[in-house]
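A.B. asks: sequence plus the predicted model coming up.
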Amino acid sequence: MGKGPGHFVLTERRISRQNAGMWTLVLNCGSSSVKFALLDPETGNVRLSGLAERLGSPEARMVLVRGAEKLEVPLPTGDYAGAFEVLLSELAAQGITGAEIAAVGHRVVHGGSHFSAPALITAAVLDAIRACVPLAPLHNPANLAGIAAAQAAFPDAAHVAVFDTAFHQSMPPRAYRYAVPDEWYSQHGVRRYGFHGTSHAYVAGEAARMLGSDPDALQLITAHLGNGCSVASVRSGQSMDTSMGLTPLEGLVMGTRSGDVDPNLHAYLAREAGLSLDEVTAALNGKSGLLGLSGLGSDMRQLEAAAADGHAGARLAVEVFVYRLAKSIAAMTVPLTRLDALVFTGGIGENSASVREKTLGLLGVLGFRLDSEANAAAVRGAAGRISAPGSTPALVVPTNEELMIAREAARVLETA
């Protein structure tokens, strides 16, 4: 089944195009939520979307979105199966049966070094996803549970796994290896994997379209900035380096994640504060980042407003976020021979004109000059160039991971 060690190709199942419908269901299953969208991968038209949240609790509910209409439905069982039962009922109410769904595209957070592309889900693929559980103990078990529930709910559809890590498998060893004992890598897979790959790949393609260029001819830096944040160096459509590593904790300052810290921090806090390994790790993931610095919250909108009102912690959090972001963007130029454009995306990247302005202000050495009017206009889903004419291009490109996953799933069916 492999094409080279650890890489999967589609040989176990063939999909008949005669039976393929026009709809693709995209699923993003978390530990207590299921985000979904039913869409046409060719047009991007979304028929239905929504979020099942608070799974595992008495407050479990599903919020369905049909165009401008929102509907909230309680989930009495509070589990994945109950969520999919409600979804099936809603699809039937919309006149769509399970048989009309050609594919279900599943976001899977960690594929390790096994997957450099999306994969049709087979028994062997599921085994490989399970093998990556130690690398993503909070994410991959939820992804697996969601896959099992979806396969039961949609038995006639092709189920495709789309991995956050796959896009970054093109990184060379000099970028993905840590300077640690070799057996840690060879026996335990300790290396840099990177995440947000679906978003980085999508906005790199959209940036090429906006610039009127061949994606294979472009050299870009993409910045996905949300509650989780990462930057990537993209050359000829391939990831050459990225800021996240073995886990999504490495790299930039994020909403509640610290990003880079001294590796001796765990030992220091164990000795000085009496904290356990798990306590330090939990704090670095859930109590740090913008939340830890500000002492106020993790939402950039709240922090920018508080900073403007004189809140010292909020001001520090924004300054550290921007400074570390600019440093990482500068570092991402190393794999490139030139910089054709910097791309901002994600909730912060798409909506915070202030963060973009401050970041470009620290990167004048790379030839950026801001167009203030264009930058102010590039919010709430607007795309465009925010740098002044004659300067290095900086773009805002709204991401669409659901559409990218649907396209990847459709591509797998076409080649199966």
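C.D. replies: Right, received. Where do you want to start?

A.B. asks: going forward, measure contacts between C-alpha atoms and count neighbours the same way
C.D. replies: Fine.

A.B. asks: who touches the helix or strand L87 falls within?
C.D. replies: Using DSSP states H and E, the secondary-structure element containing L87 is helix 80-93. Contacts with helix 80-93, where a contact means CA atoms under 8 Å, 6 or more residues apart in numbering, come from 34, 52, 55, 62, 75-76, 97-98, 145-146, 149-150, 153.

A.B. asks: next one: stretch 269-278
C.D. replies: Residues contacting stretch 269-278 (CA under 8 Å, 6+ apart): 266, 280.

A.B. asks: how about it: buried residues?
C.D. replies: Neighbour counts over stretch 269-278 (16 or more other CA atoms under 10 Å) mark no residue as buried.

A.B. asks: can you check stretch 303-317 too?
C.D. replies: 303-304, 306-307, 313-317.

A.B. asks: kindly report the same for stretch 372-380.
C.D. replies: 374-375, 378-379.

A.B. asks: so can I have TSV of the residues you listed showing distance to G349 and secondary structure?
C.D. replies: Formatted as TSV, these follow (distance: CA to CA, whole Å; DSSP: H, G, I helix; E, B strand; the rest coil):
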residue	distance to G349	secondary structure
A374	14	helix
N375	11	helix
A378	10	coil
V379	9	coil
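
A.B. asks: which of these sits closest to L293?
C.D. replies: Nearest to L293 among the buried residues of stretch 372-380, counting by CA to CA, is V379 at 25.7 Å.

A.B. asks: what's the burial count for E42?
C.D. replies: 12 (other CA atoms under 10 Å).

A.B. asks: structure two is appended below for comparative analysis:
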Amino acid sequence: MPMQPSSPQHVLVLNCGSSSLKFAILDATTSAEIISGLAERLGSHSPLIKYKFQGEKHQLELADGQAHAAAIASLVQLINEQHLASHLIAVGHRVVHGGEHFTESVLIDDNVLSAIEKTAALAPLHNPANLLGIRAAQHAFVTLPQVAVFDTAFHQSMPKVAYLYALPYSLYREHGVRRYGFHGTSHYYVAGEAAKFIKKPLLESNFISAHLGNGCSVCAIKNGKSVDTSMGLTPLEGLVMGTRSGSIDPGLFTFLTQQLNYSVEQIDDLLNKKSGLLGISELSNDCRTIEEAAVAGNQQALLALDIFCYRLAKQIAAYMVPLQRLDALIFTGGIGENSDIIREKVITQLGFLGLNCDPQANLQARFGNAGMITKPSNTVSALVIPTNEEWVIAHDAAVIAKEQ
């Protein structure tokens, strides 16, 4: 008898923010996207859900003030109306901060929820929102396994010399103050894809991965494992970002409070929401807008790009210390995948590593042609690899669901 095709195995992936809910259903065996969307302005005026299904875009309006529970209830109704529920095998949740509790994705139970709550002090803008999404999904999908996938988990392989700050050790021992790193699912995914591209086992490969979007981080990956990363206790440390300052002199806090009478809340707002590309350019946090202004001759826009690229190149070069040997530099994320200008500026500053940008390949990478953007004769390759964090979450959730 001919073999019967196996039933589709779909995973609902949820990424819950404080006022938004990003969702997708993916086929866990093929990575094909079935439906995807975003619920935004949750808890405020005119919340709505935008989604894409079978190539068409749709929109659902929610009542004023409705938040995550209402958004998930509407999502459940949508899933049922489109007859997508029967193939669901799990719900995968992106959780920003797992602290030292989690080194891998886990099935959510009361102990896991408690650990995520305890870690909320390290990510007050993210973990409470992630918990909202988990609890709403547990209520809506009672029979489905719920799996947590942590941004920080991939970086738990970092050694102490990389993750400890030069602060009194008691702050680490008693309060968990250390570098944790973020974008772990993205760095993990693109490293695996890069190993396939260079035809080398991941566990024998050394990469530097630059995830560049509104948030930016670099990760040093040695023999397939994270050994250092630029983000720290929070996603504020490290590179210049869209609206975040990245690393600064901690003495700035004293100056701002004593000389300019800033409050703690004002400093937090300044560093997280008014700095980075936006702060320097005084135009926008959108790289595309800044690039257009720079090409038109705006000197502050050009300065913002130059600072962004200089700090990025400097961080990449620093990660040769833990790696010693580099197989490839990876660009990913919205900016990393689409900005040929930034990639060329960075690669030009890293010529001493054996990198030499291929202008034509670099330009072509803007149009979805992922792959090598350096010349084949280079000793080290630079690659553009689109990230797929949703696929990592779906895959991990499916594997854990099958184990139950």
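C.D. replies: Now that the structure is in, tell me what you want to look at. In this text the structure is predicted, and so the values were computed from the model without any measurement.

A.B. asks: counterpart of the helix holding L87 of the first structure in the second structure, which residues?
C.D. replies: The aligned range for helix 80-93 of the first structure in the second structure is 68-81, by TM-score structural alignment.

A.B. asks: before we move on, back to that, got TSV for the buried residues of stretch 372-380 of the first structure, with distance to P335 of the first structure too?
C.D. replies: Shown next, in TSV, are these (distance: CA to CA, whole Å):
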residue	distance to P335 of the first structure
A374	29
N375	27
A378	28
V379	30
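
A.B. asks: can you tell me the SS state at whichever residue in the second structure pairs up with A149 of the first structure?
C.D. replies: By TM-score structural alignment, A149 of the first structure lines up with A136 in the second structure. Using DSSP: H, G, I helix; E, B strand; the rest coil, the structure places A136 of the second structure in helix.

A.B. asks: and M240 of the first structure, by the same measure?
C.D. replies: Quick answer, by three-state DSSP: M240 of the first structure is strand.

A.B. asks: which position in the second structure pairs with it?
C.D. replies: Using TM-score structural alignment, M240 of the first structure pairs with V227 in the second structure.

A.B. asks: what of W184 of the first structure?
C.D. replies: Aligned partner of W184 of the first structure by TM-score structural alignment: L171.

A.B. asks: do I have it right that that match meets V177?
C.D. replies: Yes - assessed by CA atoms under 8 Å, L171 of the second structure is found in contact with V177 at 5.6 Å.

A.B. asks: when these two are compared, which one has more neighbours?
C.D. replies: Between L171 of the second structure and V177, counted using other CA under 10 Å, the more crowded position is V177 (21 against 12).

A.B. asks: quick one: that one from P168 of the second structure, how far?
C.D. replies: 10 Å (CA to CA, to the nearest Å).

A.B. asks: E40 of the second structure too?
C.D. replies: 41 Å.

A.B. asks: the two: which is more packed in?
C.D. replies: E40 (22 against 9).

A.B. asks: state the distance from that one to A293 of the second structure.
C.D. replies: Distance from E40 of the second structure to A293 of the second structure, by CA to CA: 29 Å.

A.B. asks: likewise for L144 of the second structure?
C.D. replies: 49 Å.

A.B. asks: rewinding a little: need the contact list for the match of W184 of the first structure.
C.D. replies: With the criterion set at CA under 8 Å, 6+ apart, L171 of the second structure makes contact with V177.

A.B. asks: please apply the same query to L370 of the first structure.
C.D. replies: Counted by CA under 8 Å, 6+ apart, L370 of the first structure has contacts 357, 360-361, 386-388.

A.B. asks: what lines up with it in the second structure?
C.D. replies: So L370 of the first structure corresponds to C357, using TM-score structural alignment.

A.B. asks: do you know how far that match is from N338 of the second structure?
C.D. replies: 15 Å.

A.B. asks: tell me, the lengthiest helix in the second structure lands on which residues of the first structure?
C.D. replies: The helix that spans the most residues within the second structure, counting by DSSP state H, is helix 299-318. Aligning helix 299-318 of the second structure against the first structure (TM-score structural alignment) gives residues 312-331.

A.B. asks: and the matching stretch, how far from the second structure on average?
C.D. replies: The superposed stretch 312-331 of the first structure is, by mean CA distance after the TM-score superposition for the first structure, a mean 0.6 Å from where its aligned residues fall in the second structure.

A.B. asks: any idea how far A81 of the first structure is from the residue nearest the centre of the first structure?
C.D. replies: The residue lying closest to the centre of the first structure (CA atoms, centre = their mean) is H196, at 3.0 Å. The spacing between H196 of the first structure and A81 of the first structure, counted by CA to CA, is 27 Å.

A.B. asks: what do you get for F36 of the first structure?
C.D. replies: 14 Å.

A.B. asks: and what of L366 of the first structure?
C.D. replies: 51 Å.

A.B. asks: what does H101 of the second structure correspond to in the first structure?
C.D. replies: Checking TM-score structural alignment: H101 of the second structure goes with H114.

A.B. asks: wait, doesn't that match sit right on R130?
C.D. replies: No - counting by CA under 8 Å, R130 is not a contact partner of H114 of the first structure; they are 11.4 Å apart.

A.B. asks: and for these two, which residues touch both?
C.D. replies: By CA under 8 Å, 6+ apart, no residue touches both H114 of the first structure and R130.

A.B. asks: the aligned residue in the first structure for H126 of the second structure: neighbour count?
C.D. replies: In the first structure, the residue paired with H126 of the second structure according to TM-score structural alignment is H139. Neighbour count for H139 of the first structure, taken as other CA under 10 Å: 18.

A.B. asks: from V109 of the first structure, how far off is H139 of the first structure?
C.D. replies: For H139 of the first structure relative to V109 of the first structure (CA to CA), the value is 6 Å.
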